[in-house]
Each structure stands twice: as C-alpha cells, then as structure tokens.
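A.B. asks: just to be clear, the model below is a prediction. Sequence and coordinates:
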Amino acid sequence: MQAYLMAFVIGGLICVIGQLLMDLTPLTPAHILVMFVVLGGILSGLGLYQPLVDIGGAGATVPLLGFGHSLVSGTIEEVNKAGFWGIFSGAIKASAMGITAAIVFGLLMAVIFNPKG
C-alpha cells in the first residue's frame, strides 16, 4: 500500500510542477516536455534521480523525467559493459520498450478513434 501511495505522491508532484510551469510561465508544452526529459537525464547522470525512483517507483519512472533517467542510466550501464560503443546502444536498449509501446498504442488509438488531421 505504501508503494502505491509514494508512486501517487511522487508522480503527482511531477505533474503539479509541469502544470504550474504551463500556467505561470510563457513556456509551451513542447518546451516543458524537452526540459523534463533533459532534467531527468541530468539528475540521473549526477546520481540524484535514482533515489527518487527508489522512493516513488512508477511515479518517478513513468513521467518524462523518467524517460531522461532511462536514457542516461541505460547509456551508463552499457558503457560499463561494452566500453565506448555502449554510448551508441545504451539509450536505445534502455528505452526501446517504452518507445515501441508509445508507437503501437498511438497507432491503435488512431485506428479506433479516427483522429482529426
């Protein structure tokens, strides 16, 4: 039960920050999206995001910050295994499942609901 609560709290706080940025700043959603992914990568590279993942679980890994964390942590892990060439394969290996799911579910929703173009 505590894991669900912490995931809700951490994920909710990340969403609140994003909403406040959209409401109180002139930043567009695209700017905020890029900022969150980059911030997640930077925090992961500095070793500051993993403790948040340990506390919040899916509440920290599912939002955009988690995608940046996934890219950087996957790259670091692959560099430790394969050396220099891990730079090119680590991020793709770590994020392939999430990217594939986004494409497949996006296509499925477009087929089902007939999007307006």
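C.D. replies: Perfect, thanks for sending it.

A.B. asks: could you use CA atoms for every contact and neighbour count after this?
C.D. replies: Noted.

A.B. asks: list the contacts of the residue most central in space within the chain.
C.D. replies: The C-alpha lying nearest the average C-alpha coordinate of the chain belongs to residue 67 (C-alpha atoms, centre = their mean; 2.2 Å). Applying C-alpha atoms under 8 Å, 6 or more residues apart in numbering, we find residue 67 in contact with 37, 40, 41, 61, 95.

A.B. asks: dropping in the other structure now:
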Amino acid sequence: MFTMIIPAFIVGGLICVIGQLLMDLTKPQITPAHILVIFVTGGVLLGALGWYEPLVKMGGAGATIPLSGFGYLLANGAMQGVNENGFLGAISGGVQAAAVGIAGAVLFGYLTALIFNPKG
C-alpha cells in the first residue's frame, strides 16, 4: 500500500510545488487561471511526446489527478481517436476519454451550487 501512496504523494506534491512557485515568483503577471491553462496544456504536450507516461507509471494518482493529468488524458484520447477514426478522432477522442471526469465536475459543481449560497 505504501509503495503506491509514497510515490503518488511525491509526484503530486512536486506538481503542486511547481504551481505554487509559478504563482509566488511571477505575481501578478501569472494568475491562477494562467496556471490552469499552463498545466492542462503542459499535460497535453508531455502526453503527446510520451514524457508524461513515466510519471503516471511511477506516481499513479499523484500524476493523473492534477490538472496536468487532465491534459495527459485529453492527449491520449485524441491519439487513440486518430488511430480509430482518423482526423475527426483527434477531437472526439479527447472528449470521449475525459467525458466521465467532465460530467462529474459539472454534476458536483451544480449540486454544490444548489446546497451552498455564494457570498456576494
């Protein structure tokens, strides 16, 4: 059990450290929204180049749960879609691969908005 938890903690922690350093060292030029785009795009690029796969194998959930893991999932889905359906698979494959995560985020975001009142 610890052989899975420790690497996931280290890999996920290092990804978070990178994000925190970007926010602290580039204030106010890079906002959290910029970090989101950088991580997702970075995950796509690293996944497409095959460099994110070793992180996933080593870190498991520590590499797949952060935003860069979402980008990696999109890249893998797009590559699978191209192999199965040609050019149009590049678009549909990424969406199909991430559909469950996207649907979950929308559903739980909606439920949270119904339960809690935002501060105005």
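C.D. replies: Okay, I see it. None of these values were measured; they are calculated from a predicted model.

A.B. asks: list just the nearest of the contacts of residue 67 of the first structure to residue 107 of the first structure.
C.D. replies: residue 95 (18.5 Å; C-alpha to C-alpha).

A.B. asks: next, the buried residues of the helix ranked longest in the first structure.
C.D. replies: Across the first structure, the longest stretch assigned as helix under DSSP state H is helix 86-113. For helix 86-113 of the first structure, burial by neighbour count (16 or more other C-alpha atoms under 10 Å) applies to 86, 87, 90, 91, 92, 94, 95.

A.B. asks: now render these as CSV, adding distance to residue 24 of the first structure.
C.D. replies: CSV is the format used below for those (distance: C-alpha to C-alpha, whole Å):
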residue, distance to residue 24 of the first structure
86, 40
87, 37
90, 36
91, 33
92, 34
94, 34
95, 31
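
A.B. asks: so where do the strands sit in the first structure?
C.D. replies: Using DSSP state E, the first structure contains no strands.

A.B. asks: before we move on, the earlier item: which residue in the second structure aligns with the residue nearest to the centre of the first structure?
C.D. replies: Here residue 67 of the first structure is matched to residue 70 in the second structure, going by TM-score structural alignment.

A.B. asks: as a quick check, tell me the outermost residue of the second structure.
C.D. replies: Farthest-out residue of the second structure from its mean C-alpha position, per C-alpha atoms, centre = their mean: residue 120, at 29.7 Å.

A.B. asks: do you know how far that residue is from residue 109 of the second structure?
C.D. replies: Residue 120 of the second structure sits 18 Å away from residue 109 of the second structure, going by C-alpha to C-alpha, to the nearest Å.

A.B. asks: repeat for residue 101 of the second structure
C.D. replies: 12 Å.
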